[in-house]
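Engineer: A predicted structure for the sequence below; I have some questions about it.
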Amino acid sequence: MLDEPADHAIGSSRGGLTTKTHLVADGHGRGLAVLITPGQAGDSPMLADMLDGVKVPRLDAGAPRTTPDELIGDKAYSAAANRKLLRRRRIKAVIPERADQVTNRKRKGRSGGRAPDFDRDTYKRRNVIERAFNKAKQWRAIATRYDKLALTYRAGFALALVIEWLKLLGDTP
């Protein structure tokens, strides 16, 4: 097994050497924060770092906005620590429970606690993040990672996200 330096963000997974991209996007699929990790890294432990990367400047004076109203995530983010973090930051969590968590909670009976609140209608908007990934991966250099350093690859990904934001502005002076 080949050991890669940490600054390459390349790790082994079932498909060989891979990189995982973590993305936070707004409700329209425009990227707010991106993080690159080795392929074997889990999604769940990266949530706090991803939220720390969100900084949306305000049009009027004031500190940038760092707290979204809600976070729509897949089952990979369904961990007690993530739900606690989101409650502490007053962010509504729209994350389905994993089957093993449901089974464990039901096995405990009354002492297993309540099921976390889950809004199915809001969760239907999770496809927005998948579409944001697809837009970024229209760039060949993003779809097929050519860059050796994770910093360079992340910069290319960020550039693709910035271009999506610029499309929003169009011909605005």
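Structural biologist: Thanks, I have it.

Engineer: From now on I want contacts and neighbour counts done on CA atoms only, so please keep to that.
Structural biologist: Fine.

Engineer: just checking, what's the longest strand in this protein?
Structural biologist: Determined from DSSP state E, the single longest strand within the chain is strand 16-25.

Engineer: hold the first one in mind and look at this next one:
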Amino acid sequence: MRDKHITTTIPQLRDQIANRLRKGRHGGRPPAFNPDAYKRRNQVERGFNRRKHWRGYATRYDKLGAHFQATLDLVEMLDWLRAIPNGLI
């Protein structure tokens, strides 16, 4: 991932931080952590997980690309409609 310049967004646990400090310079380089990037990553992961709840989409029963795209569009629209508060529709 370093070759592709992808930064990590994994937070460190308290005990790992303590062990790293205890080891001093032999503790290695701490991973960079950006809370804003972690928040965006979490939102993207939750979006993928919402789509995986749709059985036909998750298992990809559709053989043709056009049918799969139509299923994806339908899942996206229904997910978008669920996100709108009840009084606005």
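Structural biologist: Ah, there it is. Please read all numbers here as calculations on a predicted model, not as lab measurements.

Engineer: before we move on, back to that, which residues of structure 2 does the longest strand of structure 1 align to?
Structural biologist: Mapping strand 16-25 of structure 1 onto structure 2 (TM-score structural alignment) gives no aligned residues.

Engineer: That strand - contacts with which helices or strands?
Structural biologist: strand 11-13, strand 31-38, helix 47-52, helix 127-136 (3 or more C-alpha pairs under 8 Å, 6 or more residues apart in numbering; DSSP states H and E).

Engineer: can these go into TSV with extra columns for mean neighbour count?
Structural biologist: Formatted as TSV, those follow (neighbours: other C-alpha atoms under 10 Å):
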stretch	mean neighbour count
strand 11-13	17
strand 31-38	20
helix 47-52	16
helix 127-136	17
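
Engineer: out of those, nearest to residue 22 of structure 1?
Structural biologist: With distances scored as C-alpha to C-alpha, the stretch of these nearest to residue 22 of structure 1 is strand 31-38 (5.0 Å).

Engineer: Now tabulate the helices and strands packed on strand 16-25 of structure 1 in JSON lines and tack on distance to residue 168 of structure 1.
Structural biologist: Formatted as JSON lines, those follow (distance: least, C-alpha to C-alpha, whole Å):
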{"stretch": "strand 11-13", "distance to residue 168 of structure 1": "35"}
{"stretch": "strand 31-38", "distance to residue 168 of structure 1": "12"}
{"stretch": "helix 47-52", "distance to residue 168 of structure 1": "23"}
{"stretch": "helix 127-136", "distance to residue 168 of structure 1": "14"}
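
Engineer: Tell me the counterpart residues of whichever strand or helix holds residue 86 of structure 1 in structure 2, please.
Structural biologist: Residue 86 of structure 1 is located in helix 80-88, with elements delineated by DSSP states H and E. Using TM-score structural alignment, helix 80-88 of structure 1 lines up with nothing in structure 2.

Engineer: And for stretch 136-156 of structure 1?
Structural biologist: Taking TM-score structural alignment, stretch 136-156 of structure 1 hits residues 51-71 over in structure 2.

Engineer: and the end-to-end length of the matching stretch?
Structural biologist: 11 Å (C-alpha to C-alpha, to the nearest Å).

Engineer: can you tell me what part of structure 1 the strand or helix carrying residue 23 of structure 2 aligns to?
Structural biologist: Using DSSP H and E, residue 23 of structure 2 maps to helix 14-23. Per TM-score structural alignment, helix 14-23 of structure 2 has no counterpart in structure 1.
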